[in-house]
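Participant: Turn this into a model:
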Amino acid sequence: MPVLAGTSGWQYRHWRGVFYPPDVPQRLWLEYYAGRFATVENNGTFYRLPARETFSEWHARTPDGFVMAVKASRYLSHVRRLREPAEPVRRMLEAASGLAGTLGPVLIQLPPGLAADPALLDECLRQFPARVRVAVEPRHESWWTDGIRAVLTARGAALCWADRGGTPVTPLWRTADWGYLRFHEGGGDPWPRYATAELRAWADRVAAAWPRDATVYAYFNNDQEGAAVQDAAAFADLTRSR
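Facilitator: A predicted model of the protein is given here:
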């Protein structure tokens, strides 16, 4: 089972001297990162959608086989709250097409206060062509229903499995033939690291849920003190050894 593990973002200044050597300039951080991880989740696109040329530049700076997941703009998820999704989805995909073969899944992270609406979700997912993988990360408990699970499954979209404190905060539904995980904060020491036992438990869950040939993307969002890069590397090693 190919598990691609990386971090949520790569441009953290506090990673200098922790992950990035002091003599590597910031303009080369993506190259340095891509030499050590197979994937990254671009969470900067949530705040501002770059031009297609910027995506093309990122593609040119990374090696063959590298995968960049793209977090959907907050304009789609938090401003419009999934309403009238056609135009923001179209703009996002046109820009992200600059990644060409580097483009990985698109993550739609929903606001914590947004209650479930199966019809809105279905209409949003309908805007994506079948070739684009979409993961959805709801954060309101009203989304954990059979109706929502059915919409995700019918559209081939992955429910994002999310963790906080070493514990799942979402159902562990398998709604697509691929998977998407996000790790927000571990329960290990020092904070916010993940303990080895927590990472091993997640590796077991992934192995039990997907067949050997399924692709699973895993991103660590606990960027403080460079915890994300350490945990992503450890999780990659654990899943590889399995």
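
Participant: When you work out contacts or count neighbours from here on, use the C-alpha atoms and nothing else.
Facilitator: OK.

Participant: What residues sit buried inside stretch 101-108?
Facilitator: Going by neighbour count (16 or more other C-alpha atoms under 10 Å), the buried part of stretch 101-108 is 102-108.

Participant: let's see this one next to it:
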Amino acid sequence: MRLLAGTSGFSYKEWLGAFYPDDLSAKGMLAHYATRLPIVEINNTFYRMPNTAAIQGWRSQVPDSFRFAIKMPRRISHSKRLKDCGAELSALGTALADLGPTLGSLLVQLPPHARCDETALVAFLSELPEGWRVAFEFRNDSWHVPTVFKKLESRNAALVQSESDETFELKPWTADWAYLRLRRVDYSLEDLERWLERIRASRVAEAHVFFKHEDGATGPKLAAELLAMARGRRAVAP
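Facilitator: The predicted model follows:
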């Protein structure tokens, strides 16, 4: 099983002196991040469609082995709620093409008030470009039913495993890969070991794991610790 762990976002001045060198500029953060962790979840694509210059800028700063997880624009997930998104998906595909092999996965995060619409889901899945790994985070329980899980399985789409300080429920693993968003403020070594055991027990071939951004750079520290556990050793704090 291949484990890729990182954080949601990378451009945080609060990490200077903890994860980043004190004098590192914002422009140098991604390149430095990519020397320490193998994947990052990009959230600003939720607010606007990424442009070519931004994509090429990201790509130029990371090696071929690095992976980006892209959060789909809110026009798709919130405004249109998966309906009639062919044009948006085409535009997104064009924008992301320059990422090449570094495009790891895409996240569709629906709003809590969006109730299950299996017809829209089936149509949306059929419109996804071949080769995309897409994960769905349904925040309304009406989606968490066997018929939805089977539809995700048919497209090898992942159901996001998410955890916060308030809620957690282990969900079905619907693909041969996994997408996890671990949002608690902190995790003990035992907590991380438990998650690693769950991932291994799922028998997925690859897992993308993202920790929450915290001012004290806890997220990258936890990602490094989980990666070290997967390699069979303990990490030194980044």
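
Participant: Now the TM-score, please.
Facilitator: Remark: TM-score between the superposed chains equals 0.93 [TM-score structural alignment, normalised by the length of the second structure]; 233 aligned residues with a C-alpha RMSD of 1.5 Å.

Participant: that older thread, could you export the buried residues of stretch 101-108 of the first structure as JSON lines, including distance to Glu123 of the first structure and secondary structure?
Facilitator: As requested, those are exported to JSON lines (distance: C-alpha to C-alpha, whole Å; DSSP: H, G, I helix; E, B strand; the rest coil):
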{"residue": "Thr102", "distance to Glu123 of the first structure": "26", "secondary structure": "helix"}
{"residue": "Leu103", "distance to Glu123 of the first structure": "22", "secondary structure": "strand"}
{"residue": "Gly104", "distance to Glu123 of the first structure": "21", "secondary structure": "strand"}
{"residue": "Pro105", "distance to Glu123 of the first structure": "18", "secondary structure": "strand"}
{"residue": "Val106", "distance to Glu123 of the first structure": "16", "secondary structure": "strand"}
{"residue": "Leu107", "distance to Glu123 of the first structure": "16", "secondary structure": "strand"}
{"residue": "Ile108", "distance to Glu123 of the first structure": "13", "secondary structure": "strand"}
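
Participant: Dump these into JSON lines; add distance to Trp173 of the first structure as well.
Facilitator: As requested, those are exported to JSON lines (distance: C-alpha to C-alpha, whole Å):
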{"residue": "Thr102", "distance to Trp173 of the first structure": "27"}
{"residue": "Leu103", "distance to Trp173 of the first structure": "24"}
{"residue": "Gly104", "distance to Trp173 of the first structure": "21"}
{"residue": "Pro105", "distance to Trp173 of the first structure": "18"}
{"residue": "Val106", "distance to Trp173 of the first structure": "18"}
{"residue": "Leu107", "distance to Trp173 of the first structure": "16"}
{"residue": "Ile108", "distance to Trp173 of the first structure": "17"}
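
Participant: any idea which of those is closest to Ala195 of the first structure?
Facilitator: The nearest member of those to Ala195 of the first structure, counting by C-alpha to C-alpha, is Leu107 at 25.8 Å.

Participant: What's that closest one aligned with over in the second structure?
Facilitator: Aligned by TM-score structural alignment, Leu107 of the first structure pairs with Leu107 of the second structure.

Participant: I'd guessed its match sits against Ala69; true?
Facilitator: Yes - at 7.0 Å, Leu107 of the second structure counts as touching Ala69 under the criterion of C-alpha atoms under 8 Å.
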